[in-house]
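S.K.: Give me coordinates for this.
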Amino acid sequence: MANVTVAALRERAPGERRVALVPEAVTLLHRAGIDVLVETGAGSGAWFADADYTDAGATVVPPDELYLRADVVLCVGPPDQETARALRAGQTLIGLLEPLRQPALVQDLYRRGVHTVSLDLLPRTLSRAQSMDALTSQANVAGYKAALLAADSYDRFFPMLTTAAGTMRPAQVLVLGAGVAGLQAIATARRLGAVVSAYDVRPESRGEVESLGARFLDVRSPQGDAGQGGYARELTPEEQQAQRAALEAHIARSDVVITTAQVPGRRPPLLVSAAVLERMQSGAVVVDLGASDLGGNVEGSEPDKTQVLDNGVTVIGAGRLPSAMATAASTAYARNLVALLRHLVRDGELVLDPADEITGALMGGGQS
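M.R.: Alright, predicted model coming up:
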C-alpha cells in the first residue's frame, strides 16, 4: 500500500515568509508513514534551505510535479488563483483558508472536487485538538512581536530605571483584548518591565490577566459575555459605543496601547477613535494587531503601515506579525499540521470523516 503523500507549497502572498512545513516536521511525518514533498524554495523566507528538507527526508520538487504527485497540499494562508486552479479533484488542501472571509474560494474548490480542511475553523473549546490549534500558535507569535514592536517604537524606557541621571518611570501599557495574542502581549510587556493594564469584554478573562501581573480594567458592556468557540462575541453598535466611551480616559493617558480584538470573518471592533488618538500625549505608541483589509481596532490604521500623527502619536497597523518571525511561526504551525495529519491519516490512508468532531469542523467551509 502506497503511503499518503503531503506537499508543502511556497507561499505567494506579498510579504508572507512562513512555510507550512519545516525540516523537523518532515522527520516526524516520515515516522508516521507519510511521504513529504516540498516546493522548491518554499522555506527560504523562514531560513530553511532546500537542502535542509532533503536531509530530513523530503523530496524537493517544482510546482508542476508537486500538484501531480501530492494527495494532500499544505499551505499557510489562502492560495492565490493560479495555485487554486492547479489543484485537482481528489486532492485535499489544508491551511488557514479563511473560509468566512473568502467563501467563494472554498466553494469553488469544493465544486471542482478538491477537499478543503481549514485550520481557522477549529473550535478552541475542543481540548483534544489543542495541539492542532494554528490560530493559537500564530496568535502567540503575534502578541509577543506586538509588544517588542511597541517597545522598539516607544522613545522612552519600558522598565523603571534608576540611574545617576535620575529615575525613569516605567511605561504605562494598555492591552485591549485578552485572548491568546493579548495575553502574550501582556506577558511580554511585563517581562520588559512595563506597568500593564488590560481589558476584555469577557469578564472571566480577569483571572488570566491578573495571573500575569497586569491590572484588569472594570469596563464592561451592558451584556458583556463570551461568544462561541472560545472567541469574544461580536458587540452591537450600541455596546461598542458605550465600551469606547468608558475606555477613552484609560487610552488617553497610556504611553502604549496594543489592540488585539478580532471577530472571525468580520470587521474588527473599533476600540480607539481618531478623537481619542488626538487626546493621547506626544510620543505615545498604538499598535493595532487587528489591522486588516477589513479594518482595524484603531481608526485610520492600515495593515503593515506606520503613521506618525500631527500630535506625535505613532499608529502601527500590524497586519502580518507572525510572518515577521517566520522561523518561530513556521515551526509552531508545522507542529500543528503534524498533529492534524496524525489525526487524519489512519492505517496509511487519509480519512476525512465529517462525523468526527474535529474533521467535521475543519471541513465546514463550503462543504456542508
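S.K.: okay, CA-based contacts and neighbour counts for the rest of this
M.R.: Noted.
S.K.: which residues touch the helix or strand harbouring residue 185?
M.R.: Residue 185 belongs to helix 180-191 when assigned by DSSP states H and E. The contact list for helix 180-191 (CA atoms under 8 Å, 6 or more residues apart in numbering) reads 136, 139-148, 158, 173, 175-176, 195-196, 198, 208-209, 212-214, 258-260.
S.K.: let's see this one next to it:
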Amino acid sequence: MRIAILKERAAGESRVAATPETVKKFIGLGATVAVESSAGEGASISDEAYAEAGAETGELAKVVKDADIVLGIQAPDVVDLAGAKPGAWVAALFDPFNAKDRVEAYAKAGFEALSMEFMPRITRAQSMDVLSSQSNLAGYKAVIASADTYGRAFPMMMTAAGTVQAARVFVMGVGVAGLQAIATAKRLGAQVSATDVRSATKEQIQSLGAKPIFVESVEGIEGEGSGGYATEMSEEYQKAQAELVSEHIAKQDIVITTALIPGRAAPRLISDAQIASMKPGSVIFDLAVAAGGNVEGSRPDEVVERHGVKIIGFANTAGHLAADASALFSRNHFNFLSAFWDKEAGKPVLDEEIGDAVRLTQDGKVVNERLLS
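M.R.: Here you go, the predicted structure:
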C-alpha cells in the first residue's frame, strides 16, 4: 500500500496533507509513504523531517508512481496524478458542488475521489472531520486578525490616566468557528454577544460567557439543519433578524460573520446600510468571504473600508495557521483511513455509512447521491 503526499498547487495554499507524525503512523500500519519535495515548506516541515520519519521524498512523478492512495488538502488536478494506480483513492477537499468539472474528470480518469468535506457529522466520524478542525482554527484566527486591525485594546483597562472600555464583539453564526471566536474574544477580555438561527445554540453561547441575541417574535430552527449546518430561513425570519441585527450592530466594535450553507452562496447578513450604522474604526471579519461573503462589499484577502469601517476576510483562513492546520488535517486523514484499515488486506476498506457519504466517483462514474440529485 503506497500513500503519496503531493505539494499543494492551489493559489495561497500553505498547508500539507501529512506531517512526520502521521507518516510514522501510516508506516506503522504497514504502508509505504512518499512525499513530494518541499510539500511541507509552507507549514515549516522540511524534507529531512519527512525522511527521518521514514518517508520517501522526491519529485512529483516519482512520488505518484504506483500510488494506491493520494492525500491532499485541495484536490490535485488529474494531470498531476499520472502514474498512480488505476482506481487509486484521492482523499482531499473537492468543493464538489462548485467544481463539478473536476469531479467528472476524476470519474473519467478512473480515480476514486473521496471528498473530506462530505464526511458525515456523526459521533464516530468526529475525529475525521476536517471542516470542524479547520473551522476551529479559523474562528480563532478571525478574532486575532480583527484585534490586530482594530487598533485598540480588547480588555477593559483601568489606569491612572483613566479607563479603557472593553471592546464589544458580536459573532454571527455559532457553529464550530463561531464558538471558537466567542471563546477567543472572551479570553482576550472583550464583551461578547452572539446570534444564530438555531435556538439550540443559546445554551452554547451562554456556556462561554457571551450574551445570546435572538429573534423571539418569529420561530427559527429548533435543532440542527442537514449535516449540522443551518438551513435557509423564511422571509419573515430574515426580516426580523435583519431588524434585530441592525439595532445591535450599531453598538459593536467588531463583528465576525461565519454563516455558510453547503452547496450555495453564503447568505448575506450585513448590508451597506448596517455597515454605515457602525462607529468609524470598527472592524468586520467575514469568514465566509470565499463563498461569496456574508458582508456587502467584502473581498477575499483585501481590507475594504466603507463608512470608516474596515471589512476583512481571508480566502483560506486556516491556512494562515499552516503548521497547526496541517497537523490537525493530517490527523483527520489518518483517523479516517486507519479506522477502516484491514490488516489482512493491508489497506483500508470503507463501510457503507461513511464510504457512501464521502465517495464521489467510482468505476468511471460519479456515484455520490448529493451530486446526482
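S.K.: thinking again about what came up before, in the second structure, which residues correspond to the helix holding residue 185 of the first structure?
M.R.: With TM-score structural alignment applied, helix 180-191 of the first structure matches the range 176-187 in the second structure.
S.K.: could you pull out the helices for the second structure?
M.R.: 20-28, 47-53, 60-64, 100-109, 130-150, 176-187, 202-207, 235-249, 272-276, 322-338, 352-358, 369-372 (DSSP state H).
S.K.: Mean distance between the helix holding residue 185 of the first structure and the second structure after superposition?
M.R.: For helix 180-191 of the first structure, the mean deviation from the second structure after alignment is 0.3 Å (mean CA distance after the TM-score superposition for the first structure).
S.K.: So which bits of that helix are buried?
M.R.: Buried residues in helix 180-191 of the first structure, counted by 16 or more other CA atoms under 10 Å: 180, 181, 182, 183, 184, 185, 186, 187, 188, 189, 190.
S.K.: got a list of what the closest residue in space to the fifth one that isn't next to it in sequence touches?
M.R.: Ranked by CA to CA, 6 or more residues apart in numbering and with sequence neighbours excluded, the top spatial neighbour of residue 184 of the first structure is residue 143, at 5.0 Å. Taking CA under 8 Å, 6+ apart as the criterion, residue 143 of the first structure is in contact with 180, 181, 182, 183, 184, 185, 289.
S.K.: who's in contact with residue 175 of the second structure?
M.R.: If a contact means CA under 8 Å, 6+ apart, then residue 175 of the second structure has 229, 258 as its contacts.
S.K.: thinking again about what came up before, and the helix holding residue 185 of the first structure, how far out from the chain's middle?
M.R.: Centre-to-centre, helix 180-191 of the first structure and its host chain are 14 Å apart (CA atoms, centre = their mean, to the nearest Å).
S.K.: how far off helix 134-153 does that helix point, in degrees?
M.R.: 40 degrees (axes from the mean of the first three to the mean of the last three CA atoms, to 10 degrees).
S.K.: mind listing the strands for the stretch 151-300 of the second structure?
M.R.: Along the stretch 151-300 of the second structure, the stretches classed as strands by DSSP state E, counting those that start in this stretch are 157-159, 162-164, 168-172, 191-195, 211-212, 254-257, 283-286.
S.K.: residue range for the fifth one in the first structure?
M.R.: Same thing as strand 211-212 of the second structure. Using TM-score structural alignment, strand 211-212 of the second structure pairs with 215-216 in the first structure.
S.K.: number of nearby residues for the counterpart of residue 36 of the second structure in the first structure?
M.R.: Alignment note (TM-score structural alignment): residue 36 of the second structure maps to residue 39 of the first structure. Neighbour count for residue 39 of the first structure, taken as other CA atoms under 10 Å: 21.
S.K.: With residue 333 of the second structure instead?
M.R.: So residue 333 of the second structure, with other CA under 10 Å, has 23 neighbours.
S.K.: what does residue 48 of the second structure give?
M.R.: 14.
S.K.: got it, and the one 3 residues further on?
M.R.: Neighbour count of residue 51 of the second structure, defined by other CA under 10 Å: 16.
S.K.: Tell me how far it lies from residue 24 of the second structure.
M.R.: 10 Å (CA to CA, to the nearest Å).
S.K.: and what of residue 216 of the second structure?
M.R.: 53 Å.
S.K.: what's the answer for residue 110 of the second structure, then?
M.R.: 29 Å.
S.K.: Comparing the helices of the second structure, which stretch has the densest surroundings?
M.R.: helix 176-187 (a mean of 24; mean count of other CA atoms under 10 Å).
S.K.: any idea of the angle that one forms with strand 191-195?
M.R.: Using the same axes, to 10 degrees: helix 176-187 of the second structure against strand 191-195 is 160 degrees.
S.K.: returning to that earlier point: quick one: map the residue nearest to residue 184 of the first structure onto the second structure.
M.R.: Checking TM-score structural alignment: residue 143 of the first structure goes with residue 139.
S.K.: How about residue 5 of the first structure?
M.R.: Using TM-score structural alignment, residue 5 of the first structure lines up with residue 2 in the second structure.
S.K.: Let's have the buried residues of helix 180-191 of the first structure in a markdown table, adding distance to residue 238 of the first structure.
M.R.: Shown next, in a markdown table, are these (distance: CA to CA, whole Å):
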| residue | distance to residue 238 of the first structure |
| --- | --- |
| 180 | 26 |
| 181 | 26 |
| 182 | 24 |
| 183 | 27 |
| 184 | 29 |
| 185 | 28 |
| 186 | 28 |
| 187 | 31 |
| 188 | 33 |
| 189 | 32 |
| 190 | 33 |
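S.K.: Mean deviation, the match of strand 211-212 of the second structure versus the second structure?
M.R.: Mean for stretch 215-216 of the first structure is 0.7 Å (mean CA distance after the TM-score superposition for the first structure).
S.K.: so residue 282 of the second structure makes contact with residue 312?
M.R.: No. Between residue 282 of the second structure and residue 312 there is no contact under CA atoms under 8 Å: 11.1 Å.
S.K.: For residue 242 of the first structure, what is the corresponding residue in the second structure?
M.R.: In the second structure, residue 242 of the first structure lands on residue 240 (TM-score structural alignment).
S.K.: Please tell me how far the residue lying closest to that match once chain neighbours are set aside sits from residue 238 of the second structure.
M.R.: Setting aside the residues directly before and after it, residue 240 of the second structure is nearest to residue 215 in space (CA to CA, 6+ apart), at 6.6 Å. From residue 215 of the second structure across to residue 238 of the second structure, the span is 10 Å (CA to CA).
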